[in-house]
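Peer 1: give me coordinates for this.
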Amino acid sequence: MMVLTEKQKELIEQFGVLNEKYGLPPAECRVWGLFLVADKVELTFDEIMETLHLSKGGTSNALNRLMMTNHIEYITKLGDKKRYFRCKMNNWTQMTKENFEKFDDLNVILKDILKSRTSATPQFNNDLKEVTEFLDFVYKELMIAIKKWETRK
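Peer 2: Sure, this is the predicted structure:
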């Protein structure tokens, strides 16, 4: 079992609480947080389970979901049956892009909704139009920022 400092434990908890607000399960949040704060970048199933005091099922579910969402991956080592899990650090820009593309998809639907709305609710319609314009603006600015970020290297 790894020994975490009080600061590392606190950071895992803060990271977990923040991500729970986005609907992620508590165990998944803590496992993801552990990958970010641990002194080692590759962790075994048992290290994760024992360090976070999770059940086998809870650890397995968290790891599977984190792999499905491309937050982590695992490697194997020749002659060792264990899987070593690690955080996928090289895909954060792509994941950010994909998440904001979902907002763009939402915005397409909101614009269709706006077109079909009754004219009897002008204030609501104006507010909805403002939302779509805001989402357009944020999406375009984020894509510009990502391109700038990618070309800085």
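Peer 1: only C-alpha atoms for contact and neighbour calcs from this point on.
Peer 2: Fine.
Peer 1: which one in the protein is furthest away from the centre?
Peer 2: Farthest-out residue of the chain from its mean C-alpha position, per CA atoms, centre = their mean: residue 120, at 40.1 Å.
Peer 1: what residues are up against that residue?
Peer 2: Contacts for residue 120 (CA atoms under 8 Å, 6 or more residues apart in numbering) come out as none.
Peer 1: try the one 5 residues further on
Peer 2: By CA under 8 Å, 6+ apart, the contact list for residue 125 reads 114, 117, 119.
Peer 1: could you point out the longest strand in the protein?
Peer 2: If you go by DSSP state E, the chain has its longest strand at strand 80-87.
Peer 1: enumerate the positions of that one that are buried.
Peer 2: 83-87 (16 or more other CA atoms under 10 Å).
Peer 1: ok, residues contacting that strand?
Peer 2: Residues from elsewhere that reach strand 80-87, judged by CA under 8 Å, 6+ apart: 32, 35-36, 41-45, 71-77.
Peer 1: how about this one, so we can line them up?
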Amino acid sequence: MIKDIKLRVEEIGKFFESTGLTPVEARTFALLLLSDPPELDFFAIQEFLGASKSTISNALKRLMNEGRVDYTTKPGDRKRYFRVSSQKWLEQIQDSFTTITPFVATMKKVVDLRKDTEDEAFNADLRRIQDYFLHLEQELPRIRAEWEQRRAAAAAAGRSPA
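Peer 2: Down below sits the predicted model:
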């Protein structure tokens, strides 16, 4: 069982590394996503990952600063128990989409500034990138509204919203 969870933490951790987390941050986050119950104390995380106290402390600090992880305490227990902060994490993901509009505006400037340059193939690639993000910018509000309607309908029907 332990070997299986270690392999799964490694697999999921590799994905989160690709999103910009350090290897230990990624594995810490993956461990918290997969642990049952979904909270672990500092020493359990450290023992599972086999990393130093300072490395785990730094990883948890960054994950908490990013809103991916928070902690709770229990009455009569001085330990902090860390868990994925699903609501804050979702908000962080949603907030990351707010950079699309400035990106589109910047790409428009870049494309405009390059209009008299000779490398038409490169300019076409940049216009394609600009068009892609312009499409995302236009469609994301609709997608989010549909998602909110679906959640509201599920809640009204007494189902757990997806």
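Peer 1: and the TM-score, once the two are fitted together?
Peer 2: Laid over one another, the chains give 0.87 as their TM-score (TM-score structural alignment, normalised by the length of the first structure), with 150 aligned residues with a CA RMSD of 1.8 Å.
Peer 1: so which of the contacts of strand 80-87 of the first structure belong to strands?
Peer 2: If you go by DSSP E, the contacts of strand 80-87 of the first structure have 43-44, 72-77 in strands.
Peer 1: so which of the residues you listed is the most crowded?
Peer 2: The residue in those with the most neighbours, by other CA atoms under 10 Å, is residue 43 (20 neighbours).
Peer 1: what residues are up against the aligned partner of that one in the second structure?
Peer 2: Aligning on TM-score structural alignment places residue 43 of the first structure opposite residue 40 in the second structure. Residues near residue 40 of the second structure by CA under 8 Å, 6+ apart: 32, 81-83.
Peer 1: try it again with 7 Å
Peer 2: 81-83 (CA atoms under 7 Å, 6 or more residues apart in numbering).
Peer 1: with residue 12 of the first structure instead?
Peer 2: Counted by CA under 7 Å, 6+ apart, residue 12 of the first structure has contacts 30, 33-34.
Peer 1: tell me, how many residues neighbour the closest residue to it other than its chain neighbours?
Peer 2: With CA to CA, 6 or more residues apart in numbering as the measure, residue 33 is the residue that lies nearest to residue 12 of the first structure, at 4.8 Å, once sequence neighbours are left out. Counted with other CA under 10 Å, the neighbours of residue 33 of the first structure add up to 21.
Peer 1: identify the residues contacting the aligned partner of residue 33 of the first structure in the second structure.
Peer 2: Under the alignment (TM-score structural alignment), residue 33 of the first structure maps onto residue 30 of the second structure. Residues in contact with residue 30 of the second structure (CA under 7 Å, 6+ apart) are 9, 12-13.
Peer 1: any idea which helix or strand carries the aligned residue in the second structure for residue 131 of the first structure?
Peer 2: Taking TM-score structural alignment, residue 131 of the first structure has residue 129 as its aligned residue in the second structure. Taking DSSP states H and E as the definition, one finds residue 129 of the second structure inside helix 120-156.
Peer 1: buried stuff in that helix?
Peer 2: Of all the residues in helix 120-156 of the second structure, those buried under the rule 16+ other CA under 10 Å are 123, 126-127, 130, 133-134, 136-137, 151.
Peer 1: circling back to that earlier point, nearest to residue 6 of the first structure, of the contacts of strand 80-87 of the first structure?
Peer 2: In terms of CA to CA, no member of those lies closer to residue 6 of the first structure than residue 36, at 14.9 Å.
Peer 1: what sits closest to the residue positioned nearest the centre of the first structure if chain neighbours are left out?
Peer 2: For the first structure, residue 71 is the residue whose C-alpha lies nearest the centre (CA atoms, centre = their mean; 7.0 Å). Excluding the flanking residues, the one nearest residue 71 of the first structure by CA to CA, 6+ apart is residue 88, at 5.5 Å.
Peer 1: give me the distance between the one you found and residue 94 of the first structure.
Peer 2: From residue 88 of the first structure over to residue 94 of the first structure the distance is 11 Å, taken as CA to CA, to the nearest Å.
Peer 1: the more surrounded of the two?
Peer 2: Per other CA under 10 Å, whichever of residue 88 of the first structure and residue 94 has more neighbours is residue 88, with 15 against 11.
Peer 1: tell me the counterpart of the more buried one in the second structure.
Peer 2: When the second structure is aligned by TM-score structural alignment, residue 88 of the first structure is paired with residue 85.
Peer 1: noted, bye for now.
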